[in-house]
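>>> Got a predicted structure plus its sequence, pasted below:
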Amino acid sequence: MPIATVNPANGETLKTFDPLGAEEIERRLATAEAAFRTYRTTDFAERARLLNRAADLLEQDQQDIARTMTTEMGKPIAAARAEAAKCVKAMRWYARNAEELLADEHPSPADVKDAGASRATVHYRPLGVILAVMPWNFPLWQVVRFMAPALMAGNVGLLKHASNVPQTALYLEDLIRRAGYPEGCFQTLLVGAGAVEGILRDPRVAAATLTGSEPAGRSVAAIAGDEVKKTVLELGGSDPFVVMPSADIDQAARTAVTARVQNNGQSCIAAKRFIVHTDVYDAFTERFTARMQELTVGDPMHDATDVGPLATEQGRADVEALVDDALSHGARVLCGAQRPEGLEQGWYYAPTVLAGITDSMRIHREEAFGPVATLYRVTDVDEAVALANDSPFGLSSNVWTRDEAEVRRFVRDLEAGGVFFNGMTASHPALPFGGVKRSGYGRELSGHGIREFCNTTTVWHGPEKAG
């Protein structure tokens, strides 16, 4: 894929970029290594001052960077502004909390004595240069939720962003520079996917984090494993949205629409499989389908738009292939399943609801990265749990129930990194985020996330000298 800004609303190529050559990559690696040697010694107060300054600048830039994101990958402009605001919030949260999250830990006096020590502490020290390989769907947020904790921990970052959001990637480097960070603390590398292996194998790179597809995660994990370097992976998701009889059906249906079409349906944590108890299936389906049909599809620069184009032409083709396969195996279309009329220039796809899904269909196993919902009918909580877990992914999950026994059952048995009751999955800086199974491993955000790229160091002092 060329490194270029291509407007998905009309297919127009607006700007192209040459990838960095080997000499420039080497210069940036050397700069990052040099920056880490000094930046790692800064105190939390200085790191917080710099990150708060970056947050202030991002807040001032909110309108402009929102337009850049929408131009590059098609998210509705209102959602782009909200993404920028969320990044500001996360940066300030880490600036405020990092020192406490990384405070030295002190084992109990009894355990210190039993370890044969006079004193013992656990310290969290930065690892070094961290490579971040990031996707286009949340081009600002995905990076900031790595960047903010990494910088507050004393690490430095190298960003290999998706090739279709180069201007957003360059903005992030410039934001850190304008905030006053030392040179090399955070750099954007405009390179193709083929350059990742060489960068990751470089001994100056300590670890990597990747958010993206399962194949990309497998590749980065294999390379890092060969080099014995740590990785954090956040990969695909096919999150269940379970509706039980005690749920508020009208609220569930309204939330289900947002949960499915957020970011034009291109979100790993979007609800994708709607698993509904037979007692409320008809009522939920009627309300959910009607609201999906009412969504406004169109120019993402308009505030009234609910669903914009998919980010790439190939992305739309992939969604169409999944839908066509489902239909060929007997799925029923309740709405959508076509390109909207009057929007032929861009990569639009109508909000779609499919019923009659079986395990013979690709969409039952594969992630639909677009505004396509699949409906399932179940008869009891056992069937709901089994169907929710019948997926290679395990990122998050949504459950609508007021029955406390059902709540306990879903918490115990759902195979996912999160269980959200009577609401939709969302990320927040105070809550750990990540998945299980083929959705990846490790956690972002919260104290768990900031400690992922720290060296947890045990410090042991021998017995005090007698007398």
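Great, that's in hand.
>>> alpha carbons only for contacts and neighbour counts from here, please
OK.
>>> And for residue 247, nearest residue in space, chain neighbours not counted?
Leaving aside its sequence neighbours, residue 247 sits nearest to residue 401 (CA to CA, 6 or more residues apart in numbering; 4.7 Å).
>>> any idea how far residue 88 is from that neighbour?
33 Å (CA to CA, to the nearest Å).
>>> And for residue 255?
Noted for residue 255: a distance of 25 Å to residue 88, by CA to CA.
>>> Show me which of the two is the more surrounded one.
residue 88 (23 against 16; other CA atoms under 10 Å).
>>> Now name the helix or strand holding the more buried one.
Using DSSP states H and E, residue 88 sits in helix 77-101.
>>> got the contact list for whichever helix or strand comes after that helix?
With elements assigned by DSSP H and E, the helix or strand that comes after helix 77-101 is helix 109-114. The contact list for helix 109-114, computed with CA atoms under 8 Å, 6 or more residues apart in numbering, reads 118-120.
>>> Just name the closest of the residues you listed to residue 215, please.
Distances from residue 215 to those, taken as CA to CA, are shortest for residue 120 (42.7 Å).
>>> how about the helices in the stretch 151-300 of the chain?
Along the stretch 151-300 of the chain, the segments classed as helices by DSSP state H, counting those that start in this stretch run 166-178, 196-201, 214-227, 249-261, 278-294.
>>> put this beside the first:
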Amino acid sequence: MTMIKCISPVNGEVYAERPAMPLELAKQAVAHARLAQKNWARRPVEERVKLVLAGVARLNEMVDEVVPELAWQMGRPVRYGGEFKGFNERSNYVASIAADALKPIIVEESDRFERRIEREPHGVVFVIAPWNYPYMTAINTVAPALMAGNTVIIKHASQTILVGERMVRAFIEAGVPADVFQNLFLDHDTTAALIAAKSFDFINFTGSVEGGRSIERAAAGTFTGLGLELGGKDPGYVMEDADLDAAVDTLMDGATYNSGQCCCGIERIYVHESLYDAFVEKSVAWVSNYKLGNPLDPETTLGPMANKRFAATVRQQVADAVSKGAKALIDPKLFPQDDGGAYLAPQVLVDVDHSMEFMREETFGPAVGIMKVKNDAEAIELMNDCQYGLTVSLWTNDADRASRIGRDLETGTVFMNRADYLDPALCWTGVKETGRGGSLSILGFHNLTRPKSYHLKKVTA
């Protein structure tokens, strides 16, 4: 029997393990979800929304268990209180727009014709969730999918193996029928076999580019709808009129929070030459104030990375950049807790350029490179010189300028004077190798449903 294991970054030991479900049992679970879907979809949307929000509330009641579990599984310090703020904000927002997002588009309603377009649930939605923000990324799809009348099967990454189990437990205890929302422990081969067999009507995957390619290969020829949020190398651009202190505070937090393990974390920063020296100096001071340590200690502000192999990637990229002329500005003596394994000190690099892997490939750790630029044109060229496109963070007091620059950027979201935030009223989407599709907002509901047209002629004459 294959066991799926979570190796805790806290101590390098097995924290939790579950047996992988055999293919035949997994098929039965999917069949139960399919049988339950029609009755679930027949319930009024208001009832579905109420039950989903009850599940969210029940999970909130488990905060004392959820927060330390996350620390043990993926290393986020307990002082930050888990993911409840974003989890609740996203759930509440999609609940507030569900009825409008799902209502029919009326073309004609007369004594002769009824013509309308209705939104119909896909059926069974498969959510493959990542470990870095395992609750918030999952709820992006789980909440609107259930509200729209789909049944949902969730599979979490092995690093956060307990998250899907706990989410489903909370929702079932709150009244969501057991077959409507299920958590399955699946290995890669079983997952691929289920997808290839067209077990699902829509699949949402958040993870690596290679993981996205594997999903696409497994789904080839099935015509299953896919939503893919993959890699990122999100840039910040600090213009000459920026609020310097605010830019440093937000961009450094965006680069290092959660040990840099954020889908839309800031990984490279371009600063106008007039502010460059001051920005670098303030950034080094900001990052140097972190306390690296055990995430279960309330005094810890920077925990370990989720796995020592992830930290190894960051160390390799930094070392390669330094060997090619980059300069590391954070004194390692400030972080004696860096053990060469999962516990990794943050780092700021200057004298970097785009010949270095560190400035082009996803790092996904608490390290950021800063480059000097002369003007908007140079910054735009550098920000677009990347295979990814999730978000960009522009720092200026001129909204028109930010909009003009944004139109030339190859990205899913343009931020001005903020970063590393997912606004549930806006579509969360990406371009290039960051993936395709979109979640949240009214468009998220549209992606989790399909249009059905009704053309009803009331008279035969």
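Perfect, I can see it now. Keep in mind the model is a prediction, meaning the values are calculated, not measured.
>>> whereabouts in the first structure does stretch 228-237 of the second structure align?
Mapping stretch 228-237 of the second structure onto the first structure (TM-score structural alignment) gives residues 233-242.
>>> What are the contacting residues of that stretch?
209-214, 217, 256, 268-277, 366-368, 384, 388, 391, 393-400, 434-435, 438-442.
>>> Residue 302 of the first structure: how many residues sit nearby?
For residue 302 of the first structure, using other CA under 10 Å, the count is 12.
>>> Dump the helices of the stretch 151-300 of the first structure to JSON lines, plus distance to residue 464 of the first structure.
Output for the helices of the stretch 151-300 of the first structure, formatted as JSON lines (distance: least, CA to CA, whole Å):
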{"stretch": "helix 166-178", "distance to residue 464 of the first structure": "46"}
{"stretch": "helix 196-201", "distance to residue 464 of the first structure": "44"}
{"stretch": "helix 214-227", "distance to residue 464 of the first structure": "41"}
{"stretch": "helix 249-261", "distance to residue 464 of the first structure": "60"}
{"stretch": "helix 278-294", "distance to residue 464 of the first structure": "70"}
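>>> so which of those helices comes closest to residue 300 of the first structure?
Using CA to CA, the nearest of those to residue 300 of the first structure is helix 249-261, at 13.4 Å.
>>> with the second structure superposed, average distance for the closest one?
Compared with the second structure after fitting, helix 249-261 of the first structure has a mean deviation of 1.0 Å; criterion: mean CA distance after the TM-score superposition for the first structure.
>>> ok so, going back, show me what the residue nearest to residue 247 of the first structure aligns to in the second structure.
Counting by TM-score structural alignment, residue 401 of the first structure lines up with residue 396 in the second structure.
>>> How about the contacts made by that match?
238-243, 402, 416-417.
>>> Check those residues against residue 347 of the second structure and report the nearest one.
Once CA to CA is applied, the member of the contacts of residue 396 of the second structure that ends up nearest residue 347 of the second structure is residue 238, at 19.3 Å.
>>> where's that closest one relative to residue 403 of the second structure, distance?
In terms of CA to CA, residue 238 of the second structure sits 15 Å off from residue 403 of the second structure.
>>> The two: who's more crowded?
residue 238 (28 against 15).
>>> For the stretch 351-461 of the second structure, which segments are assigned as strands?
Assigned by DSSP state E, counting those that start in this stretch, the strands in the stretch 351-461 of the second structure fall at 367-373, 388-389, 391-395, 413-416, 428-429, 431-432, 435-436, 438-439, 449-457.
>>> Cheers, nothing more for now.
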